[in-house]
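Asks: Quick one, structure for this:
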Amino acid sequence: MSAGQTAPVQPFLDDLTATVRAPSQAWCAADGQIAPTGLQGVYHADVRVLASAVVRVDGALPEAISSGPMGPGAHESVSVLRMIDGEGADPTTMLRRRRTLTPGRMAESLELSAGTAHPVSGTVTIRLTSDLARTETVKQGLATTPLAPALVDGSARWADASTQVSVTAPAATVAVDESGATLTWRVTVASGAPATVTWQVVSRVDGAVVGPPSSPTPEWSAPAVEATDSRLAPLVRRSLADLASLRMSAHFAPEETFLAAGAPWFFTLFGRDCLWAARLLLPLGTDLARGTLRTLAARQGVADDPGTQEQPGKILHEIRSQQLTGEGGLSLPPEYYGTVDATPLWITLLVDAWRWGMADDDVAALIDPLQRALAWMRDHGDSDGDGFLDYADTTGHGLSNQGWKDSGDSIQWKDGRLAEGPIALAEVQAYAYEAASGAADLLEAFGRDGAEWRSWAAALADRFRARFWLSDEAGRYLAIALDRHGAPVDSVASNMGHVVGTGILTPDEEREVAARLVASDMSSGYGLRTMSTTSAGYWPLGYHRGSVWTHDTAIAVLGLARAGLGAQALTLADGLLAAAPHFDFQMPELFGGNALGDGPAPLPYPASCHPQAWSAASAVAILTAQLGLAPDGAGGLRATSALAPGARVVADGVRVGPRSFRVVADGAQVTVTETTA
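Replies: This next block holds a predicted model:
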């Protein structure tokens, strides 16, 4: 790099708005404009098909007064047009820009209206550019070049070897040049006589690994929620709308639906993310879990491949259309299996979906991949023979950390030193215990032998409880991991929140962990920090070193509720509810770990994805914990309220298999009524 040049940086997202209909997405600024900067643009699959779409009237930018989402795949901005306005201080000419996104297509209508005494006229233009850049290129902040479109039958078109983009605009003059296209309309409006112009972009990306869902209807119920806490219902509504926009399918299983991990960077199949999202949504139905399980089973590992880290029975980490490269020599193949937790999480999703009423035939069809996944835990999950599931990147260019905290500095000692692998994460042992124990029950219910896995789980629990406990001046806690030497890594971290409620700990041990989770060094007042403020590596905007991840907190909330620790569960849940209004109820991937009261709001993490599947699904986890929702084992619903006196929550539309229920909780009193038609 020559003097005066700066290194490319990842673009920030926190002040941008996403309109999403997987596998398409559009990112705009607060005024609704899609400007030629940073991440902004229209994307299909993993290609930016338009890099800008800027509206001007008489050569000037409209002045936005309102902008925001209008539901899944819809956005509207309202601007005033003082460049053609009438006399006086009141703005009397207005533009409504309505954006609608469907897979492979974005359409906009521009409605101009006036409250003037006489008609007003103006020239409306939209300047469009396209670079056909790959999402990963944009993420790395690398420079791109606008491409020259062709003018074909009145439409502007861009194309390369795999992507075709076409823009049409009825009644517009379409002009193209070396760097883009301009759509032009001459418009006259009068009071009571608005004028509307429209345009659309249609795109196709050959070789895409993901596509739209096979059905337009979400796989879950949308419960009607009422609550004395005014934050809960809007959080659930916004979250379910976001989840509906993230539904997609894989090219190798086009009839099955799963949730994209998150927009914009993880707009594809990620094993861990889609498994957790489907699991958190189980109280609203099992169809999404079924599609997620089938999709991942279709790519379950069958061979040993050190390059992709595939192993027999292993569930994949992610799939992309091409090799992924990144900082520090990172290079991941299009199908990558570098994850230690996706396989036990696949098992636990199957077990929980069975308990929540997934049809027996659907469960039975997945028993063979279940047994292969169990065998992976036993035969391949422990690379160093110490009795714990662990990971180590053997390629030199894969992920150095392969749990959900997968950044390079996420697993570190309290003094800031990085742990050396193979690394055995605390939460992964709990996932494996829960997976094996639950699988034993499922296998026996279907006439198979589960004794081996019940014994395997019990032995794992004994080893875990003997090796992972540590103490400091605040009391006992669980190490984040064991390092290559088998030493417990002593950072106090949120990982132990995933352990509670899995059954691997005794009730007394769960209470000890709960006390650490809600202490002020871990609970920010907005949620659970990923790392304690007492650690040398803590930083409130550290990706996994002190930030708050929505799903991480929600998993701890659910585990605490399952363990009967309702007060601690609601403490962390209330943190997320306190954060939600600051993000317009669209919970991001992560946000800052600053304490409640330290500034006006939780700090945005500027590169945080939104919407994010497991973050949005966390709203349902909060509802589940507040009401203590669980299947009763006989096709019905059990509820145990954790609410404080005077608090009320109503959820109408909870599902167990084909049955629907209305749950009403007033303080500790709760009633469950079946509402199945």
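
Asks: When you work out contacts or count neighbours from here on, use the C-alpha atoms and nothing else.
Replies: Will do.

Asks: list the helices and strands the helix or strand hosting T671 packs on?
Replies: Remark: T671 resides in strand 669-674, with elements defined by DSSP states H and E. In terms of contacts (3 or more CA pairs under 8 Å, 6 or more residues apart in numbering; DSSP states H and E), strand 669-674 is packed against strand 659-666.

Asks: what does the strand it packs on contact?
Replies: Around strand 659-666, the neighbours that count as contacts under CA atoms under 8 Å, 6 or more residues apart in numbering are 627, 635-637, 639, 641, 643, 645-655, 670-676.

Asks: With Q626 as the reference, measure out to L643.
Replies: Taking CA to CA, to the nearest Å as the criterion, L643 is separated from Q626 by 6 Å.

Asks: higher neighbour count, the two?
Replies: Neighbour comparison, L643 and Q626: the larger count goes to Q626, with 26 against 22 (by other CA atoms under 10 Å).

Asks: Just the buried residues of the strand or helix carrying W453, please?
Replies: Under the criterion of DSSP H and E, W453 resides in helix 451-467. Judged by neighbour count (16 or more other CA atoms under 10 Å), helix 451-467 contains these buried residues: 451, 453-454, 457, 460-461, 464.

Asks: what about the helix or strand following that helix, distance to the chain center?
Replies: Sequence order places strand 469-472 as the next helix or strand after helix 451-467, per DSSP H and E. From the chain centre to the centre of strand 469-472 is a distance of 33 Å (CA atoms, centre = their mean, to the nearest Å).

Asks: One more, so I can put them side by side:
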Amino acid sequence: MDEDGTGAVRQDDDGAWSVTATAATALALYRPRTLKNGSSFLVLDHFGDAQAIGSTAEGLFHDDTRFLSRLSLRLAGLRPLLLSSAVSADNTVLSVNMTNPDIPVAPDRKLMRDSVHVERQMVLGSGVVRERITLRNFAETHLSTEMSLTFAADFADIFEVRGQKRARRGERRAPEIRPDGSLVFAYRGLDDLERRTRLRFDPAPDGAPGRDNRWPLELPPGGRQVIEVTITCESGPEAEEAEAPGFDGLLAGIRAWCGERDAARAQVVSSNQAFNDWFARSESDLTMLTTQTPSGPFPYAGIPWFSCPFGRDSIITALQCLWADPELARGVLRYHAKLQATAMDPARDAEPGKILHESRKGEMAALREVPFGRYYGSVDSTPLFVVLATQYAERTGDWALIREIWPNIVAALGWIERHGDIDGDLLLEYDRQSLNGLINQGWKDSWDSVFHEDGRLADAPIALIEVQAYAEAAWRGAGRMAKALGHEDEAAVWTDRADAVRARVEEAFWCEELSTYALALDGEKRPCRVRSSNAGHALLTGLPSPDRARRIAQTLMAPESFCGWGIRTIAEGESRYNPMSYHNGSVWPHDNGLIALGMKRYGLNVQLERLLTGLYDSALSVDMHRLPELFCGFPRRHGEGPTAYPVACLPQAWAAASAYAALGAMLGVSFRPEEGVIRFQRPFLPAWLEELRIENLRLGTAAVDVRLRRHEADGSVSLNLLRRRGQVEVAVIT
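Replies: Purely as a prediction, here's the structure:
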């Protein structure tokens, strides 16, 4: 999902966009503290500082621009000692507890360490940070010292932070003190937009506010002082704006939003506290990454590199969560329908009917220094849009929404047929139109992610196996939707096309000697005979026969592909295999989540349990039980966790959503809205999950609470209906 993925963004000689893997961008190893709200996000170190001791990808970002690049707290000129640092379970507040080091106060006297408690609390709204700093003296004597805060704002575009070098930049102005006492950093970009960072202090610092601000502290024993700082991101002409709510009001508003999201989806709790921690973290991360748009809730992709709308990522996130949170899918569908391309625009890889790849708001995107302002260079977003629409309709029975976006669904199918199928052979291919666009336009969009068995890179136009599976499912699903809406002629034509696509894929992609599908076909229709996780996505859509599905699953779970933590993107032994690469040997949780759903579709519970146990163990082994965007694909070793990938996003929406995919696969949950029935198809619980409770599992206006229990004697699962609200039935299919 990275604009290339070797790790930066520069555009390499081969035309790939990537995140530069340097010490400044490698966040995975020290697990920074992150908050997000709307189009704003905050990345800080464990002290609550940004770039206090060196250049990193930390700071306050808004609309793809860093509005605060330096934030540093000192006590008597020294960095405090860290006691604890954590983001609250609901991802709303960062709390940091610190104390003083030994502080000299006279030639023969010093303030002993652990005398002063410093508590920092931060809450992030849309374009605003509220920080409350509380200092308390636990010494037995009066304390006279000072606290200081240092600020800077570089207004770097997110692509600069990722490694892109620019020939020119706009004008950064010296800090100004405004009549209201606020301190303002300002920058006028080459796009002629003025961006401002406004800081307000209560109480005001000693002397005039500036980059360095000092507060004298006179604290008697047990004394306490509170300092509050407000940081606001502003763009465009200055205007009178209502002041943001205070710390408590802002926090209450954010928690109310979190409550609304919780109420919209099913809640899960189990007998296994570690599983509960993983699931709760995933739930909170999805809430934090979700932005409320005029179209409804929409998950941004990930922090820090992809905190913006993505087509593929949002759709896959919604698919993984669909059984528990259909409202998220509704917001994603309406959002993409609104931004669907309507005209040819080669500079943006846009064609009529195509669904968005990525949308950016920063200066470099506005100036087209990067092509991602509103960019359509993905081959899979469009068929996935139709797949999500189909599954949403069959999950909810919300045909009003399907009728609303029906012209968009028809336009998407038109793109698949006319523009996506470049040579009319029923296969969906890609070849970029934009000179600055992505070379590879599937989910593995690194420059070297599509190759032949001898390591040669595939030439465009390229047809990826998973994209063919999405396309076949799009045609088949559209046929079912058309029939439900009374469009009998279209239903027949689209179903026939799905059959033709399936036959074509089986003929062109199956590799008998590999027991799996080829990764892709190149521009000469030569198969890339490489064992990859891509083939597992065909299980998700139901394209292969049961026998071939079983063989694909066996290939995926062989030691060359399954490393113990999850299924690798590329199997060990393939020519470009590298467990430290972005797409050629790493493990991606969302990739495994989709494959898990596919295994369940074919009733492959034995393989599925091994896969889900690896994913569960991965979550237990990482900080905060937060699965990252990806991790390295090294074989699992006793007593060690998975190896971190240095520039992975953390958190990442579709990685968080993999917890929902895992649970949905275990339970085999499906819905029959026309019958008012929720079904559990051959549910199972692994040995590490004895009991599970699901509350507020909705079907239309009705909902149920259920409990599933694993019986140790034979591994069977029983289900009890605990509560029913409205007209709905629950059925277990064995």
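
Asks: ok so, going back, show me which of the contacts of strand 659-666 of structure 1 are buried.
Replies: Judged by neighbour count, with 16+ other CA under 10 Å as the criterion, the buried members of the contacts of strand 659-666 of structure 1 are 627, 636-637, 639, 641, 643, 648-655, 670, 672, 674.

Asks: Tell me which of those fall in strands.
Replies: Using DSSP state E, the members of these that fall in strands are 637, 648-655, 670, 672, 674.

Asks: got the angle between the biggest helix by length in structure 1 and helix 451-467?
Replies: When structure 1 is parsed with DSSP state H, its longest helix is helix 426-445. Here helix 426-445 of structure 1 runs at 160 degrees with respect to helix 451-467, directions being taken by axes from the mean of the first three to the mean of the last three CA atoms, to 10 degrees.

Asks: For helix 426-445 of structure 1, grab the matching residue range in structure 2.
Replies: Following TM-score structural alignment, the aligned partner range for helix 426-445 of structure 1 in structure 2 is 465-484.

Asks: in the superposed pair, what's the mean gap between the matching stretch and structure 1?
Replies: Superposing on structure 1 places stretch 465-484 of structure 2 at an average distance of 1.0 Å from its equivalents, by mean CA distance after the TM-score superposition for structure 1.

Asks: Next up, the contacts around the residue mapped onto A651 of structure 1 from structure 2.
Replies: For A651 of structure 1, the aligned position in structure 2 is occupied by I694, per TM-score structural alignment. Taking CA under 8 Å, 6+ apart as the definition of contact, the neighbours of I694 of structure 2 are 266-269, 705-707.

Asks: Okay, strands next: where are they in the stretch 301-450 of structure 1?
Replies: Secondary structure of the stretch 301-450 of structure 1, counting by DSSP state E, counting those that start in this stretch: strands at 318-319, 324-325, 331-332, 335-336, 424-425.

Asks: Quick check: which of these is buried the most?
Replies: strand 424-425 (a mean of 29; mean count of other CA atoms under 10 Å).

Asks: Buried subset of the contacts of I694 of structure 2, written for ChimeraX?
Replies: One line in ChimeraX is enough to select the buried ones among the contacts of I694 of structure 2; burial here means 16+ other CA under 10 Å:
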select :266,267,268,269,705,706,707
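
Asks: between the contacts of I694 of structure 2, which is nearest P104 of structure 2?
Replies: The closest of the contacts of I694 of structure 2 to P104 of structure 2 turns out to be V269 (CA to CA; 51.6 Å).

Asks: can you pull the buried residues of the longest helix of structure 1?
Replies: Within helix 426-445 of structure 1, the residues scored as buried using 16+ other CA under 10 Å are 426-443.

Asks: Kindly tell me how buried the aligned residue in structure 1 for F138 of structure 2 is, as a neighbour count.
Replies: If you follow F138 of structure 2 across to structure 1 using TM-score structural alignment, you land on G115. For G115 of structure 1, the neighbour count with other CA under 10 Å is 20.

Asks: gap between G115 of structure 1 and A190 of structure 1?
Replies: 7 Å.

Asks: and if you look at G403 of structure 1?
Replies: In this structure, G403 of structure 1 and A190 of structure 1 are 61 Å apart, going by CA to CA.

Asks: Equivalent analysis for D472 of structure 1, please.
Replies: With the distance defined as CA to CA, D472 of structure 1 ends up 74 Å from A190 of structure 1.

Asks: How about Y543 of structure 1?
Replies: As for Y543 of structure 1, its distance to A190 of structure 1 is 53 Å (criterion: CA to CA).

Asks: Go ahead and confirm V49 of structure 1 touches S166.
Replies: No. In this structure, V49 of structure 1 is not within contact of S166 by CA atoms under 8 Å, at 9.4 Å.

Asks: neighbour-wise, which of the two wins?
Replies: In this view V49 of structure 1 and S166 are compared by other CA under 10 Å, and V49 has more residues nearby, 31 against 20.

Asks: check which helix or strand covers that one.
Replies: strand 47-50.

Asks: hmm, back to that, tell me how far the helix holding W453 of structure 1 lies from the chain's centre.
Replies: A distance of 32 Å separates the C-alpha centroid of helix 451-467 of structure 1 from that of its chain, computed with CA atoms, centre = their mean.

Asks: Also stretch 228-246 of structure 1?
Replies: Stretch 228-246 of structure 1 sits 14 Å away from the centroid of its parent chain (CA atoms, centre = their mean).

Asks: go on, stretch 399-413 of structure 2?
Replies: Going by CA atoms, centre = their mean, the spacing between the C-alpha centre of stretch 399-413 of structure 2 and its chain's C-alpha centre is 26 Å.

Asks: Quick one: end-to-end distance for it.
Replies: 18 Å.

Asks: what's the answer for stretch 540-548 of structure 1, then?
Replies: With CA to CA as the measure, the first residue of stretch 540-548 of structure 1 is 8 Å from its last.

Asks: Next: stretch 705-725 of structure 2.
Replies: In terms of CA to CA, the two terminal residues of stretch 705-725 of structure 2 are separated by 9 Å.

Asks: re earlier: anything in contact with each of L643 and Q626 of structure 1?
Replies: With CA under 8 Å, 6+ apart, L643 of structure 1 and Q626 have common neighbours L570.

Asks: which position in structure 2 aligns with P306 of structure 1?
Replies: Looks like P306 of structure 1 aligns to P346 there (TM-score structural alignment).

Asks: Let me know whether that match touches G437 as I believe.
Replies: No. Between P346 of structure 2 and G437 no contact is recorded; they are 9.4 Å apart, counting by CA under 8 Å.

Asks: Understood, closing this out.
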